[in-house]
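Visitor: based on what follows, work out the 3D shape:
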Amino acid sequence: MKLGLQLGYWGAQPPGNAGELVAAADEHGFDAVFAAESWGSDAFTPLAWWGSSTSRVRLGTSVAQLSARTPTSCAMHALTLDHLSGGRAILGLGVSGPQVVEGWYGQPFARPLARTREYVDIIRQVLAREAPVVADGPHYPLPYTAEGATGLGKPLRPITHPLRADLPIWLGAEGPKNVALAAEIADGWLAVYFSLRMADQYNSWLDEGFATPGARRSRADFEVAAGAQVIVTDDPAAAYAGIKPILALYLGGMGAPELNFHATLFRRMGYDAVVDEVGERFRAGRRDEAAAAIPDELVDDIAIIGTAEDVRTRIGQWEKAGVTMLVVGCGSTAEIEALASLVAG
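Guide: Now for the predicted structure:
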């Protein structure tokens, strides 16, 4: 099992010890570190800054939001980071949700699957650098010829030669069609919340993508990176309590009531009543009550918490279910060292 360190996106200020965490991850055998973005800090700049002092660990966006950049701009970011890091970049992409896409980026959210397919195709053209980049659209037409165009647009290829044409592209996905699309056109899947309860369904969705004619990968060379809190403790109740406020935010506040992909995922796990109650309390401003409405069982479904032996057993179960990397959040270098030793042991 590989380990990835999730640095996430920034709150009101940059995190104080991220550089130390990245150095520890590089030293203790973590495979990758990841940075995210929402509507504040971006995902690429922290990786370039913190990655400059590392030599081995891969640098991934988890995730870069499609609507934040045109596909050619995103490809420029990725190929630049790949050169600066000596070929260690992973381009993790995600569609986000309509509140962010339309409210922050001012872009239409409709047809996310089709947009993702077009977006990835254009990025791969840039990275291949075999010919000037062209795209028929309808979402990202190149050259642009619609209303307001000058008619002077010219197909171009990148001035900078990409370091790798096969720079890995991973998709953040939660629904069946998105997960299948990841297996069809990408090199890996970033699973925001993985659960053994859902493993058979996840694998059936992936298999659907692998079976598509022209699929890029097979299960043998496809990476499944599952986000998870992995906590070794003799007091699991305290660990559950610490995770519940974050879950309440994602279930109740990261999306519109009528379209929240995280909430939909937990409904698929069988937590309809919990999702309804958490959402109602969170939107009413009763955030502590929203967190309290989340049962320990739900947390246990998507986290690995317990004694060292319990954690080893659970990690083995996740690996058997198809997970190739655990993407974990760690607050200290001691946690990173302990987790690396546990997995290695």
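Visitor: from here on, just use CA atoms for contacts and neighbour counts.
Guide: OK.
Visitor: so where do the helices sit in the protein?
Guide: 18-27, 44-51, 71-84, 98-103, 112-128, 176-185, 199-210, 236-252, 261-268, 272-283, 287-292, 296-302, 308-320, 333-344 (DSSP state H).
Visitor: distance between the first one and the chain's centre?
Guide: Average the C-alpha atoms of helix 18-27, do the same for its chain, and the two points are 20 Å apart (Cα atoms, centre = their mean, to the nearest Å).
Visitor: what's the angle between that helix and helix 333-344?
Guide: Between helix 18-27 and helix 333-344, the angle comes out at 20 degrees (axes from the mean of the first three to the mean of the last three Cα atoms, to 10 degrees).
Visitor: which positions within helix 18-27 qualify as buried?
Guide: Across helix 18-27, burial judged by 16 or more other Cα atoms under 10 Å covers 18-19, 21-27.
Visitor: what's the answer for the fifth one, then?
Guide: With burial defined by 16+ other Cα under 10 Å, the residues of helix 112-128 counted as buried are 112, 115-116, 118-120, 122-128.
Visitor: ok, so of these, who is nearest Thr150?
Guide: Ile122 (22.0 Å; Cα to Cα).
Visitor: so the closest one is in contact with Val133, correct?
Guide: Yes - contact criterion Cα atoms under 8 Å: Ile122 and Val133 qualify, at 7.1 Å.
Visitor: Thr307 and Leu5, how far apart?
Guide: 21 Å (Cα to Cα, to the nearest Å).
Visitor: which one's more surrounded, those two?
Guide: Just comparing Thr307 and Leu5: by other Cα atoms under 10 Å the higher neighbour count belongs to Leu5, 26 against 15.
Visitor: contacts for stretch 55-67, please.
Guide: 6, 8, 25-26, 29-38, 42-44, 47, 51, 85, 88-96, 101, 105, 107, 116, 119, 171-172, 190 (Cα atoms under 8 Å, 6 or more residues apart in numbering).
Visitor: pretty sure Ala256 contacts Gln99?
Guide: Yes - the pair Ala256 / Gln99 is scored as a contact, 6.7 Å apart, by Cα under 8 Å.
Visitor: and stretch 232-246, what's buried?
Guide: Those would be 232, 236, 239-241, 243-245, for stretch 232-246 by 16+ other Cα under 10 Å.
Visitor: structure for this one too, so we can compare:
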Amino acid sequence: MRLGLQLGYWGAQPPEGVGERVRAAEAAGFDAVFAAEAWGSDAFTPLAWWGRETTRIRLGTSIVQMSGRTPTSIAMHALTLDHLSGGRVVLGMGVSGPQVVEGWYGQPFEKPLARTREVVDIVRQVLRREGPVTNDGPHHPLPYRGPGATGLGKPLKPIVHPLRADVPIWLGAEGPRNVAQTAEIADGWIPIFYTPRSAEMYRPWLDEGFARPGARRTRDDFEIAATCHLQVVADADEKARVLDALRPVVSLYMGGMGAKEANFHNQVFVRMGYESLAREVQELYLGGEKDRATALVPDELVDDMHIVGERGEVLEKVAAWEATGVTTLMLSLGSVEEIDRVAALLA
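Guide: Below you'll find the predicted structure:
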């Protein structure tokens, strides 16, 4: 199991000290650094900016929102950054949710699985550069022949010859059908709220995808990149404080990151066995009672989602995550000192 540094997406202002953390992660032997996007900072620019002073570490998007760019535009970003970095890009993509897709990008959210399949196929056509890129699907037709079209659209292939035809494509997926499709068509999977306790829930969904005709990968060469916070603490009191600090993020995704009618993150917690909790947290959160919602999230859930404990406990937990098939552990680490401590601990 390799280590990745998860930068996430920005808050109200650009974070400080990121360049130093990225360089420290490379020096410490981390395999990759990942950047995310929501409705503020994008995922590609930070990797280009802070990755320019690195030479080895992989640069991954975790994740690019498919509705924010056309498939060929996504491919152009990946192609360009792959050249600039010397072949170090990992293209992580996902569909996001209807609030963001329709509210921020002004695109329809319908049929996310079919859209994902089309996007992946088009990106791979661009990167292979075997001929003009075309797509007969209804979501991203190339050439475009729909309302307002001039009829002059011409199938094209990229001017720039891609450095690699096989840039790894990892997909963010949460539900059974989406996870199965990811195992079928992608090189890796970026789960959210993946834990050793919930890992068995996903196994049959992944196996279904691997078993489909033409599946791209098998379990042996498929990547699973899970995100968590890792912190070594001195005693139980410090652990309690750390878990308490992580609790608001859990309640945000359980209760507030999505509409009541369609919160895919909330449904992950339901599948994990927290149905009544997820419902109550969502009711309180959407009702403006965020503190009450957060107070309901139990320590055992936060503890399961992250790796926090004294040295021996952390080592045991890391081994447990690895045993479930996680190939890359993406860690949110806030300083060079934290990165160095983790690297020394897990060396």
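Visitor: TM-score for these two?
Guide: The TM-score (TM-score structural alignment, normalised by the length of the first structure) is 0.98; 344 aligned residues with a Cα RMSD of 0.9 Å.
Visitor: got JSON lines for the buried residues of stretch 232-246 of the first structure, with distance to Pro158 of the first structure too?
Guide: Below are these laid out as JSON lines (distance: Cα to Cα, whole Å):
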{"residue": "Val232", "distance to Pro158 of the first structure": "47"}
{"residue": "Pro236", "distance to Pro158 of the first structure": "51"}
{"residue": "Ala239", "distance to Pro158 of the first structure": "48"}
{"residue": "Tyr240", "distance to Pro158 of the first structure": "48"}
{"residue": "Ala241", "distance to Pro158 of the first structure": "49"}
{"residue": "Ile243", "distance to Pro158 of the first structure": "44"}
{"residue": "Lys244", "distance to Pro158 of the first structure": "45"}
{"residue": "Pro245", "distance to Pro158 of the first structure": "44"}
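Visitor: and which of those residues is nearest Ala226 of the first structure?
Guide: Using Cα to Cα, these come closest to Ala226 of the first structure at Ile243, 16.4 Å.
Visitor: map the closest one onto the second structure.
Guide: Under the alignment (TM-score structural alignment), Ile243 of the first structure pairs with Leu246 in the second structure.
Visitor: where's its match relative to His139 of the second structure, distance?
Guide: 38 Å.
Visitor: next one: Thr55 of the second structure
Guide: 38 Å.
Visitor: look at these two and report which has more neighbours.
Guide: His139 (17 against 12).
Visitor: could you find the closest non-adjacent residue to the more buried one?
Guide: Using Cα to Cα, 6 or more residues apart in numbering and skipping residues adjacent in sequence, the residue nearest His139 of the second structure is Arg115, 6.0 Å away.
Visitor: which residue in the second structure lines up with Gly29 of the first structure?
Guide: Checking TM-score structural alignment: Gly29 of the first structure goes with Gly29.
Visitor: any idea how far Glu313 of the second structure is from the nearest residue to Leu230 of the second structure once chain neighbours are set aside?
Guide: Among residues not flanking Leu230 of the second structure along the chain, Ile307 sits closest, at 4.6 Å (Cα to Cα, 6+ apart). According to Cα to Cα, Ile307 of the second structure and Glu313 of the second structure sit 8 Å apart.
Visitor: swap in Gly214 of the second structure?
Guide: Taking Cα to Cα, one finds Gly214 of the second structure at 41 Å from Glu313 of the second structure.
Visitor: again with Gly151 of the second structure
Guide: 64 Å.
Visitor: likewise for Arg217 of the second structure?
Guide: Taken as Cα to Cα, the span from Arg217 of the second structure to Glu313 of the second structure is 33 Å.
Visitor: looking at those two now, which is surrounded by more residues?
Guide: For Arg217 of the second structure versus Glu313, the count of surrounding residues by other Cα under 10 Å is larger for Arg217: 19 against 14.
Visitor: go ahead and confirm the more buried one touches Ala186.
Guide: Yes - at 7.5 Å, Arg217 of the second structure counts as touching Ala186 under the criterion of Cα under 8 Å.
Visitor: now list whatever residues contact both of the two.
Guide: If you check Arg217 of the second structure and Ala186 against Cα under 8 Å, 6+ apart, no residue is contacted by both.
Visitor: alignment lookup: Thr324 of the first structure to the second structure.
Guide: Aligned partner of Thr324 of the first structure by TM-score structural alignment: Thr327.
Visitor: nearest residue to that match in space, ignoring adjacent ones along the chain?
Guide: Met1 (4.5 Å).
Visitor: number of residues surrounding that neighbour?
Guide: Neighbour number of Met1 of the second structure under other Cα under 10 Å is 17.
Visitor: touching, it and Thr324? I think so.
Guide: No - shown here, Met1 of the second structure and Thr324 do not form a contact pair, counting by Cα under 8 Å, at 10.5 Å.
Visitor: ok, the spatially most central residue of the second structure to Leu7 of the second structure distance?
Guide: The second structure has Ser62 as the residue nearest its centroid, 3.6 Å off, counting by Cα atoms, centre = their mean. Taking Cα to Cα as the measure, Ser62 of the second structure falls 9 Å from Leu7 of the second structure.
Visitor: any shared contact partners between these two?
Guide: With Cα under 8 Å, 6+ apart as the test, Ser62 of the second structure and Leu7 both reach 34-36.
Visitor: nearest to Ala343 of the second structure among these?
Guide: Nearest to Ala343 of the second structure among those, with distances taken as Cα to Cα, is Phe34, at 17.0 Å.
Visitor: give the contact list for the closest one.
Guide: 4-8, 47, 59-62, 330.
Visitor: how close does Arg311 of the second structure sit to Ala199 of the second structure?
Guide: With Cα to Cα as the criterion, Arg311 of the second structure and Ala199 of the second structure are 23 Å apart.
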